[in-house]
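Participant: got a sequence here, can you model it:
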Amino acid sequence: MTLSADDRVSDIVTRPSPSSSSAAWRWLRATPAGSIVGLTLLALLLAFLTVYPLSMLLYGSLHSTPPGVVGVFNLDGYRDIVSQQSLLILLNTIGISLAKTIPSVIIAVLLAWILARTDTPFRGTLEVLVTLPFFIPPILTAMAWGMLGNPQVGLLNQLYQWITGSTSSPINVYSYGGVIWHMMQYSVPFLFLLIVDAFRAMDPSLEEAARMCGATRLRTFLTVTLKLMLPALTGAAILSFIRGIENFESPLFFGSPAGIHVITTDIYDSINQRSPPQYQYATAISFVIMALMFLIILLQWGVLRGRSFQTVTGKGYSPAVMKLGRWRWVTFAFCALFFFVTVVLPVGQLLIGSFFKFFGFYQWDMLTLEHYQEVAGSSEFWRGFGNTMLLGFVGATLTMGLGGTVAYISVRTRWRGRRLIDAMAWLPWMMPGIVLGVGFLWGFALLPHAIPIYGTIWALLLAYISLGTPLSVRVMSSAYAQLSFDLEECSRVHGASWLQTMQRIMIALVWPSFAVGWVLVFFGIMRELSASVLLYSVGSEVLSVVLLKLWANGSAEQVSVIGLLMMVMVIVFRWVQLSVIKKWVGAL
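Facilitator: A predicted model of the protein is given here:
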């Protein structure tokens, strides 16, 4: 592991003489006793949230029977993977993820360039609108597009037939194209969020120099702008590719009915759709995902190793925007079209579907409010709503608290062991929700009976905290890294205790980042389905599970009502997040 300059200086300063005691004793002597106890407890907690489910995956892949049942150890799960069907599933997973990543990168780069480097009208508003699909739970848009693009009674196909008089249905979301299309709706705003700031930070004089040497705008964009954006683009594209491999909702809703299977749906089917459940195969193939992601990250390191992409230097510059003339309304229309297709259409379908008696029959005499009454009187909905709110508020608060603690130790201290703490906190970043769910399924089942977590709402809470920890650490690490160490030193010199310094200075300065991270983690909990569908039990259902059960039972109309309510929640929390960011920037 490469050490930073501060770490190397710290190591030189604290390097012992030959006559010094052992390294372990030096660490114990240099680190306060309370810090040692705190680090130990924190390491144990992170190990339970990350290392434990990973080790249980290994255990389950070698165990011949379901969790909690006596069995033998063998390699049957790995033997089952080596088959033509499993190879096809692996190729499907990689191919679909690659097929959605390439066009998503192109569209995201175009959107980022338009909104960061051109004079397109209403750029601030458009930026908020094009990122909104990222915050909508995928299960909602999946169900909406299942109603929009159904080849028999889909609204878009009905409109096409009404306009043209044809009897054909040009749109069929239950296909490879449907899977890729739905995945792109989340991939594009995800990539946009990762790369738009890189476009803003680049010195425009580099592009101006290319133009002065005779390069066209297109050549400048391809040979200068994109090459300088390579680190951001490569990292974002690889993360998007990984998220494509992890994706569960799109293949489940649009792939499974068409006989298209990927690794995540194969894991789900192995446990929930086969009799008896094939737990050993499911955990073995989960390790295939982990190995594949590890190789992808190694590939990224290899691509960027030894290359310099410095675009921000000590020389001052003023970010400039490109004057597009009349073409600025074309770029405006492109951004507006993306928002219309990814947000207005699916939300509009949910709105229409909630007021008609039967999905697909849109006549005036079919208008009704009975679906709202059914949802309002549904005990399962209110139980799911209550569980989602409880897990969201408690989970987001605990996750941000844990992430803030890990980030403080990693960024603001020189304690030995902080690297291990940071590595364990980041481990779930490489584990898809359904893989982590399988690991916890084994882990909770094998806990002593005195620790009753299996089959309770606390199983979901622990899984959500584990999945959200990498995000919370990243948000809080960025916030702590911006604060000078002089702030703490000045406070301590004036007699303040460490607790007073944390409360009055550190926490007061990073609370906007905490609030933004809290909203992001809450969004993550509200939209999580893959881990929830494996760990829930009767009484602990969350809204995503309730929606999935209603959809499976053919209650598309009630799904529309609940989807609209969840959309209102998304808009409210997104507004809160943007308000906090605006106040924070204004204060700075």
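
Participant: make it CA atoms for all contacts and neighbour counts henceforth
Facilitator: Noted.

Participant: name the residues of stretch 380-398 that are buried.
Facilitator: 380-389, 391-393, 395-398 (16 or more other CA atoms under 10 Å).

Participant: just how off-centre is it within its chain?
Facilitator: Computed by CA atoms, centre = their mean, to the nearest Å, the chain-centroid distance of stretch 380-398 equals 19 Å.

Participant: quick one on the thing from earlier: can you flag which of the buried residues of stretch 380-398 belong to helices?
Facilitator: Using DSSP state H, the members of those that fall within helices are 380-389, 391-393, 395-398.

Participant: also this sequence, please, to line up against the first:
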Amino acid sequence: MTSPRRPGRAFALPYRARYRFIVYSQDASTVLSLLLLALFLGLIVAPLASILGDMITVQIGDEARTQLQSDALTGHYLERVFASRVSHILFWRPLGNTLLISVAATVIAITLGTALGWLVARSDLPGRRWFATALIVPYMLPASTYALAWMTLFKNRTVGGQPGWVEAMGLTPPDWLAYGGLPTLVILSLHYTPFAILLVGNALRRIDSQMEEAARMLGASRMRIMRQIVLPLSRPALFSACLLIFADGVGEFSVPYILGLPVQFETLSTSLYRAIGTQQDGVAAVVAGVIMLIGVVTLGLDAWMMRETRRFATIGGKGMTERSHPLGRWKWPAFALAGLTFLLGVVLPLGALALSTVMKLPGRFTPENFTFDYWIGTGLHTVALRSGILLSPEFWNALGNSVRIVGAASLVAGLLGMLVGYAVVRSPLPLLGAALRQITFLPYLVPGIAFAAAFMALFAVPRGPLPALYGTPMILFLALIADQMPFASRTGIAAMTQLGREAEEAGRMSGAGWFQRMRHIVLPIQRGPMIAAVLMPFISGIKNVSLFVILAVPATDVLTTWALRLVDYNYQQAANAVVLMIALLSWAGTSLINRITKTGIAQGLES
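Facilitator: From the prediction side, this is the model:
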């Protein structure tokens, strides 16, 4: 005999589900999460999906070559890139160059950066507090700064225009020294060394000196302490620095573009740029897909390594001590190493660029050869630049575009980052917050030039109600917002995690709506983090080359793309002047962040 069914029991679960749906749908954080999720599906996921689709569908103009209709499925582009007669030129040689340069630059930067990081973090290096900041300056400069400085010094007759300083002094640098793999390797190594100093130096600083002292009292040598204590504890930071430097090197565009193309030394990024320039959209999609895959795998390994970091945690707190290790007779050789790095990484490139902008002829240090024509001159004997950059309408147009586009995009990215942080922290649906967190992090996994190609693949043609955006400032604006969301969203999540609910609950109890609470309570409290969330994308955007070089046209040039056009015209002095202005803007932004947040980029290395 069956027991009587309790009234309403069969409807308990649906009722509970309906109740939760009503409660969640009335929660502002849930609505905000859904709106943000829809926005970033369109800004981030759709472009990446679009370029992956272009790899296997016939592009307009290739119908006759593939014998298929436009948008039909095809393996033509995959075969052309990986297994055709031109695949060696299109892909395999650029891939080999990319991996060789990225791996070698990583090894050199990590080796030098680890040594310098240890010197400024754990030794009695003379002037180590000053070096802790000075050695990080190259981190604030665009990589193109070093490429143009190298061209200024070593340019030879292979490229037209004025010669470099060395040739002007009577010596002709060979092509292998002036262009190609060697200078690209040297420049990227110097450019990434500060990144290694930051990551490894901070990790070394957090190691308790008591463990080293105990080992030394037990008779362990310095090399054994370094091998069995210091390096194992700093291994996660070392691996993370290696992976991040490698991933960034794979997507680097400006250095191989400036120094590699004169001798046909191509990397994946320049091969992608050439494919887009010759309207091989399917080939460009395949190359971009490979760059994206390398970035995803590399940074996926970094995420796994960060989880492994917990295995290397040491007990700290009040008992933790930090002692400077005496260098003894190695003190001044170590000082010379740090000084030489600063000389090669800061003084020489910036000095060469600055001097070149006030010289009529390179490498001639006579009074009559110095001039300010490339800054404020008029009636210059050049076709595309008739006046100095400060009197040139093109410069002010590029500067205006940089400030307007990058500034507006940074402001929107910072605000969206804070809203993402609020939605992730406050959302009653953990899966929704996790999805939002992961999607806003996706652009970090994709090198800039591949992400730009993805944006171009999606927005270069009309899509439903959206017109074609290529050639307009809007595509730069949207691309920069999406590209900077990893930094802005992580800043917002970190800030909102530290904000309790009490102030907002008090506002709700007093009758304030969600917009009022955000405007008068949440955002004013988070003013400092929000300013940082705006300024960090601004600094990155001002220096950005890879993202803009594909999406910008002459009418929408920013400073970085206009500088590259001047390089193409062989207007070396003018290009150098523009890069110096970019470096000045980047330094000013970094200083402003330090002042607002009352911290410094190298604070973790100072004692």
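
Participant: tell me the spacing between residue 154 of the first structure and residue 102 of the first structure.
Facilitator: Using CA to CA, to the nearest Å, we find residue 154 of the first structure at a distance of 28 Å from residue 102 of the first structure.

Participant: more neighbours, these two?
Facilitator: residue 154 (23 against 14; other CA atoms under 10 Å).

Participant: list the contacts for the nearest residue to that one once chain neighbours are set aside?
Facilitator: Sequence neighbours aside, residue 148 is the residue nearest to residue 154 of the first structure in space, at 4.6 Å (criterion: CA to CA, 6 or more residues apart in numbering). Shown in contact with residue 148 of the first structure (CA atoms under 8 Å, 6 or more residues apart in numbering): 154-157, 346, 349.

Participant: of these, which are reproduced in the second structure?
Facilitator: Using both residues aligned by TM-score structural alignment, their matches' CA atoms under 8 Å, the second structure keeps these contacts from those: 154-156, 349.

Participant: okay, now the counterpart of residue 203 of the first structure in the second structure: neighbour count?
Facilitator: The equivalent of residue 203 of the first structure in the second structure is residue 208 (alignment by TM-score structural alignment). Using other CA under 10 Å, residue 208 of the second structure has 19 other residues around it.

Participant: now do the contacts for residue 208 of the second structure.
Facilitator: 314, 316, 320-322.

Participant: want to throw the residues you listed into a markdown table with distance to residue 356 of the second structure and secondary structure?
Facilitator: Formatted as a markdown table, the entries for the contacts of residue 208 of the second structure read as follows, by distance: CA to CA, whole Å; DSSP: H, G, I helix; E, B strand; the rest coil:
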| residue | distance to residue 356 of the second structure | secondary structure |
| --- | --- | --- |
| 314 | 51 | coil |
| 316 | 51 | coil |
| 320 | 50 | coil |
| 321 | 49 | coil |
| 322 | 45 | coil |
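
Participant: of those residues, buried ones?
Facilitator: Here, 16+ other CA under 10 Å leaves nothing buried among the contacts of residue 208 of the second structure.

Participant: so can I have a markdown table of these showing distance to residue 372 of the second structure?
Facilitator: Formatted as a markdown table, those follow (distance: CA to CA, whole Å):
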| residue | distance to residue 372 of the second structure |
| --- | --- |
| 314 | 57 |
| 316 | 56 |
| 320 | 56 |
| 321 | 54 |
| 322 | 51 |
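
Participant: so what's residue 494 of the second structure up against?
Facilitator: Contacts of residue 494 of the second structure (CA under 8 Å, 6+ apart): residue 421.

Participant: the first structure: which residue goes with that one?
Facilitator: In the first structure, residue 494 of the second structure lands on residue 478 (TM-score structural alignment).

Participant: and the gap between its match and residue 373 of the first structure?
Facilitator: 46 Å.

Participant: what about residue 137 of the first structure, how many residues nearby?
Facilitator: 23.
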